[in-house]
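Please find the sequence and the predicted model below.
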Amino acid sequence: MKRQRGTGRTAGVLAAAVCAALALPGGARAAGEGGGYAFDDQARRVKGAVSNLDAERLTAGQSYRDTIKKDGKLYYRVDLDDKQNAYVSVVAVPKAGAKAGYSDGIKVTMQDGSGTDCGHQSVNFGGFGFARPIAAYTHRTIDPDSSSCQQVGAYYVLVERTSESDGSDWELELRYVTEPGLRKTGPTALPETWASGTPQPPAGGPQRRDGGAGFHNATSLRQGEWRTDIRPGQTMYYRVPVDWGQQIFATAELGSSPAADAYVGYALTVSLMNPARGYVDGKDLSYDGDPSTLALDPQRPVAYENRFSSNDSTSGLRFAGWYYLSATLSPEIAKAYGDKPLPLTLRVNVTGQSKPQPAYDGPAGPFTVTDDDREAAASGQSGPQAARSGTLRVVGVAGIGAGTVLVLGLGAWWLLARRAAGAGPTPG
């Protein structure tokens, strides 16, 4: 009887392990398979309100899903103290193949109870001519020199959509995170000089690393040259750990094609987003079948005082953590070059020595770079930021595949059951 009870416990553990393996992101199939955006599988459904007083409350550290109609305006609520900085990001995901005008896009604003604008960001599709996932954020920043938006109370996040060309609904992915305040006030002035020259391309030659289909499963990169293939209409996501005092540089090269020599404007766009998923910079290139290269503008080193800059790109480099790169290939490429993927190379440089983090009055949360982050970047791990620490190493079955885990688990359970019943071990 003791053996039988032990076997039951073992079988329960094995069954739980198999279920856990099947539940892992990517365990059954890759998120965003088929070219679509990969939403956070832990996101909760929320319904934005047309009036701020009816807005649902968002919880820090949680992701949400919603839908916005053409020319829609949606309100959400966050309750803030007078010590922490708050960030709410919105990823707008139109339907695949939707057309978009130059000014079509989204605007995200945070307001206090009196309607004062605490911070906003607008992002549009530019001259691309078609819709793709775009991200913007808003924030309430603690500023000792400001009297507005510093009080304890209810604040409201307003998401506005402008769309002249696409009448279909857009899906939204929202995320609310907080950053601790400082134990003591630090400098607010930006350094007058900084290294603005583009470094030499990283050494070592290209290595294969395919991108994820969303922020949630973005593929980790360190400094290096990274090779992939991208299909017309596809958007790939990568993330790079950038510490305090460091700079990130990125270039993208679209390889040649023998299929045709037709000219396609706005063929590839590459964007840089910060750890709060706020837009920092973006560039695009045209393509005529020959190799074509773009480079993101040189940016200042990551520093706390960057947040006090009036320049949006500089202000976005306000904290350490995972910085995101997205690359989108225009669906117009398919008309001239077919629906086959084109070769794409990303070259990433991270320069500068890491500096100590500011005197945060509490854990930095996602706004730091850990040894586990650097290890994830070196090995190319993908998945949610919550999968920091040794979790990825402990649950190594994720790399085996759910089917293999299931077979091994059932085989082990069967063998234990035979032993418990008095049967000898089975060869093989």
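Yep, that arrived. Numbers count the residues shown, from 1 in each chain.

hey, let's count contacts and neighbours off CA atoms from now on
Noted.

how about the longest helix seen in the chain: buried residues?
Assignment by DSSP state H gives helix 2-23 as the longest helix of the chain. For helix 2-23, the buried set under the neighbour-count rule, 16 or more other CA atoms under 10 Å, comprises 7-8, 10-11, 14-15, 17-18, 21-22.

can you check stretch 39-50 too?
Applying 16+ other CA under 10 Å to stretch 39-50 flags 39-40, 46, 48-49 as buried.

D290 reaches E253, doesn't it?
No. In this structure, D290 is not within contact of E253 by CA atoms under 8 Å, at 10.4 Å.

Comparing those two, which residue is more hemmed in?
Taking other CA atoms under 10 Å, D290 and E253 do not tie; E253 has more neighbours (18 against 14).

The nearest residue to the more buried one once chain neighbours are set aside and S196: what is the separation?
The spatial neighbour of E253 that comes closest, neighbours along the chain excluded (CA to CA, 6 or more residues apart in numbering), is T293 at 4.3 Å. As judged by CA to CA, to the nearest Å, T293 and S196 stand 19 Å apart.

could you show me where the helices are in the stretch 201-350 of the chain, in order?
Per DSSP state H, counting those that start in this stretch, the stretch 201-350 of the chain carries helices over the ranges 312-316, 333-337.

Deepest-packed of those helices, please.
Mean neighbour count (mean count of other CA atoms under 10 Å) peaks for helix 312-316 among these, with a mean of 21.

Wait, the residue nearest to E253 touches A250, no?
No. Applying CA under 8 Å, one finds T293 not in contact with A250, separated by 10.8 Å.

When the two are compared, which one has more neighbours?
More neighbours surround A250 than the other of T293 and A250, with 24 against 17 (other CA under 10 Å).

burial count for S146?
Using other CA under 10 Å, S146 has 9 other residues around it.

actually D229, sorry about that
If you count neighbours by other CA under 10 Å, D229 ends up with 17.

Give me the spatial nearest neighbour of it, chain neighbours excluded.
P343 is the one closest to D229 (CA to CA, 6+ apart), at 4.6 Å.

ok, now how distant is the one you found from P258?
Using CA to CA, P343 is found at 12 Å from P258.

Next one for the comparison:
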Amino acid sequence: MIRTQGYRRPAALTLIAAVLLAGLSIAPAQADPEPGDNGKLVMVLDSSGSMKEPAGDGQTKIVAARTALTRVVNKLPEGAQVGLRVYGATVFKRSQPGACTDTQLTVPIGTGNRPQLLSAIAKYKPYGETPIGYSLQQAAKDLGPSGQRTIVLVSDGEATCAPEPCEVARSIAKQGIDLKIDVVGFRVGAKARSQLQCVAREGRGDYYDADSTIDLEAGLDRLSTRAFRPFRLSGTPVEGGPQQEGAPVLAPGLYSDKFGAEKVAKYYLVKRTIAGSTLRAGVSFRNPAGGSDVVESKTQLSTIEGDDCGWSYPHNYGSDEGLATGVASSWKETQDECATADQLVLTVSHGDKQLVATPFELRIDEEPPVSTTTGLPDEAEEPTWKSMPGSTPREIVPGSSFPDAPLLSPGSYKTTLMPGEVQLYKVKVDWGQRLQAQVSVPQLGAAMGKAFDGIRYLDVNLISPTGDEVYATFAKGAPGGAYKKVALTSRGTVHGVVSKEIRYLNRTGANSYNTGTSQPGEYYVLVSLSKKTQAPQPFAMPMTLTVGLQGTAGAGKPEYVDGAMPVSGDSVTPSATPTDEPSDKPSGDKTEAGGPVQDSGSSSSDDGTPVGLIAGLGGGGVLLALLGAWAVLRLRNKNAVATAHPASYPQPGPYPQPSGWQQHPNQPNHPNQPNYPNQGPPQNPQQGPAPR
């Protein structure tokens, strides 16, 4: 959130609110938590005498903290498992008995305890000593021995009692990877900062410094909604077979699974429900920490006899711990078994030990054959950027994965972007339309510019409904140049990307930005900012995202054989054990190619929290934004089960070039613009039976 210098709420207000609600989301993970496990949080608050000191804006630290806590608690869902522990609240001097064990669980961890929390906060006053280490020991006991557990420590100084907090944090961390300690240092000196940073580091959490700068305040109001939000999967859990024989039979739908052992494939049988249709299988997953930027995984469709129908190496977005996606399509230029077989074999494989047991999402779409291609527009030409009218940006909470990406209508949106973060948004794009996305970053202030530390890379990309990379490589006039990734300094930038117009015959093209724009649906805008391991200080950079749709909706819409309609993976709910005779009837308006583009200017989260309400509410908007994290947590929890197949995996450097593929003569040799596609060879515009 961007604020003027005249609106200077104390950083602690935003900071404490941010980190408290951050703790309410589960710890970083690669998949959904177990059903019913939304995590437990205990807030450990400093009530020492130094909290009487000024907060920098005419208020005392204790007033700022009390105000923030009250607002946070009033926004908590009823199901939040929260407790409150206060230290230094009852014994005035260290020389008095009990001063170094002066910590009380004023509100036990539980749900539905909002009145008790508010009452305890109202009584929260500065008083005694700072027994941080002992308070942390007791907080770990409050949380119990299992589940996702978070301690949020808020302190304005160093410990004045034994035991040493850093040693305590190290001991607590041994209780399990699902327990972490996040720390807020509120206007602390160098010695206290060093001690508190050690607590966060040894406790596998994060340290946040509230120094009352406007840049830090603007950043921390967003950390709560995204920093600890896990990558999420959707879909019915299914387990791929170790071989083709006996593999589960899948109809079009959305599924989840896990990669198997290194270089061991998982197999599925994909059943056609429409004669002569094109089947597309999209796989997406979070690249594990420490994994390579080049993803050693392959998604392939083939006939029962083993003939190749289409393949893809997933593309990784956002570097380390980025989002990887890939799509295999059965559509081919000639009519063969790939177009006519009742079943195809889907193989998902990998050759990287880092991917073992990594959950992935599997989406299967089915598109009927067309009656004729006569009269359909030719493959779209390279697009030319069209200026988009400015508008007052609405505040938006971005998604961290496909299931929680907010649906945007054309317009401008403001948010913040953190180093290493991958943000996702979706936009409905119809036949005859093309998608434009522009990210604007203003010149950063001195404090944030220092945290920014030199040059970073901003990545803006477009992804198809099934997971193809579809930004147009040779677009003309795009702000910042035609590349998806640009160097970014503290001076800011304006950068735009654009897709080709959605046309049926785009499938004749050689690259994914052609083939991926051959069907309408919900396209994704992905934004990420590179992270520096040498500069781990968290910050949130303000940015504005503007999206627009150019062209005439519905233009060039094909007629499918016998009036059949496409079935997309997210428009059906497959059974946990797919039947041999899945329904070929589409459900919901998402199956209608060329249907209306929904205006989601007031779209809501899955639990009914209206994202649009955040805009224009000033400081209160911060707290509503914080609820975005809870909206994600309340998405359905799905167990993710998963796969793999030994194949020729891509190695660092160029991917293998499919037979018949030729590099565009004007394609630049740019480190951010690879000279290769990541999919199998181009295939034929006429699917299934010969056109009538």
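Sure thing, it's come through. Predicted model only: the values in this text are computed from it and were never measured.

Mind checking the TM-score on these two?
In this superposition the chains share a TM-score of 0.71, using TM-score structural alignment, normalised by the length of the first structure; 349 aligned residues with a CA RMSD of 3.3 Å.

before we move on, back to that, which secondary structure elements does the longest helix of the first structure sit against?
Applying 3 or more CA pairs under 8 Å, 6 or more residues apart in numbering; DSSP states H and E, we find helix 2-23 of the first structure packed against helix 402-420.

Which strands or helices does the helix it packs on pack on?
When contacts are defined as 3+ CA pairs under 8 Å, 6+ apart, helix 402-420 of the first structure packs onto helix 2-23.

From the chain's centroid, how far away is the helix it packs on?
Offset of helix 2-23 of the first structure from its chain centre (CA atoms, centre = their mean, to the nearest Å): 35 Å.

quick one: that helix to helix 402-420, angle?
Per axes from the mean of the first three to the mean of the last three CA atoms, to 10 degrees, the angle that helix 2-23 of the first structure makes with helix 402-420 is 180 degrees.

P343 and P258 of the first structure: who's more crowded?
Neighbour tally, P343 of the first structure and P258, criterion other CA under 10 Å: the higher count belongs to P343, 16 against 8.

Now do that one against G255 of the first structure, distance only.
5 Å.

which non-adjacent residue is nearest the residue minimising distance to the centre of the second structure?
Geometric centre of the second structure, nearest residue: S400, 1.2 Å, by CA atoms, centre = their mean. Counting by CA to CA, 6+ apart, S400 of the second structure lies nearest to Q423, which is 5.2 Å off, once chain neighbours are set aside.

quick one, what contacts the one you found?
Q423 of the second structure makes contact with 398-401, 417, 526-528 under the criterion CA atoms under 8 Å, 6 or more residues apart in numbering.

give me the stretch of the first structure that the longest strand along the second structure matches.
Taking DSSP state E as the criterion, the second structure has its longest strand at strand 541-551. Counting by TM-score structural alignment, strand 541-551 of the second structure lines up with residues 342-352 of the first structure.

Repeat that for stretch 392-406 of the second structure.
Aligning stretch 392-406 of the second structure against the first structure (TM-score structural alignment) gives residues 205-219.

Give me the buried stretch members for that stretch, please.
Neighbour-count burial for stretch 205-219 of the first structure, with 16+ other CA under 10 Å as criterion, is recorded at 209-219.

Adding secondary structure as columns, could you present the buried residues of stretch 39-50 of the first structure in TSV?
Below are these laid out as TSV (DSSP: H, G, I helix; E, B strand; the rest coil):
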residue	secondary structure
F39	coil
D40	coil
V46	coil
G48	coil
A49	strand
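
Pick the one among the residues you listed closest to S122 of the first structure.
Using CA to CA, G48 is the member of the buried residues of stretch 39-50 of the first structure that lies nearest S122 of the first structure, at 18.5 Å.

And the closest one? What does it align with in the second structure?
Using TM-score structural alignment, G48 of the first structure pairs with G240 in the second structure.

quick one: that match and L250 touch, right?
No. With contacts counted by CA under 8 Å, G240 of the second structure stays clear of L250, the gap being 10.1 Å.

Overlap of the contact sets of the two?
Both G240 of the second structure and L250 are contacted by Y268, under the criterion CA under 8 Å, 6+ apart.

picking up where we left off before, using TSV, please lay out the helices of the stretch 201-350 of the first structure together with distance to N349 of the first structure.
Shown next, in TSV, are these (distance: least, CA to CA, whole Å):
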stretch	distance to N349 of the first structure
helix 312-316	18
helix 333-337	28
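
follow-up on the earlier one: my guess is the residue nearest to the centre of the second structure meets M418, correct?
No. Using CA under 8 Å, S400 of the second structure is not in contact with M418, being 11.9 Å away.

what's stretch 188-207 of the first structure in contact with?
Stretch 188-207 of the first structure is contacted from outside by 223-227, 249, 298-301, 305-306, 308-309, 345, 347-349, using CA under 8 Å, 6+ apart.

let me fix that: stretch 296-316 of the first structure
Stretch 296-316 of the first structure is contacted from outside by 187-190, 194-198, 242-251, 270, 274, 278-283, 317-320, 352, 358, using CA under 8 Å, 6+ apart.

Now with 7 Å, please.
Applying CA atoms under 7 Å, 6 or more residues apart in numbering, the contact partners of stretch 296-316 of the first structure are 187-190, 194, 196-198, 243-247, 249-251, 274, 278, 280-283, 317-320.

Now a ChimeraX select for only the buried ones of those.
Command for ChimeraX that selects the buried part of these, burial taken from 16+ other CA under 10 Å:
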select :190,243,244,245,246,247,249,250,251,274,278,280,281,282,283,317,318,319,320
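
From A334 of the first structure, how far off is the alignment partner in the first structure of the residue nearest to S400 of the second structure?
When the first structure is aligned by TM-score structural alignment, the residue opposite Q423 of the second structure is M236. In this view, M236 of the first structure and A334 of the first structure are 17 Å apart by CA to CA.

what about V394 of the first structure, neighbour count?
For V394 of the first structure, the neighbour count with other CA under 10 Å is 9.

From A21 of the first structure, how far off is it?
V394 of the first structure sits 12 Å away from A21 of the first structure, going by CA to CA.

which residues touch the closest residue to P384 of the first structure other than its chain neighbours?
The spatially closest residue to P384 of the first structure, leaving aside those adjacent along the chain, is H216, at 5.0 Å (CA to CA, 6+ apart). Going by CA under 7 Å, 6+ apart, H216 of the first structure touches 38-40, 383-384.
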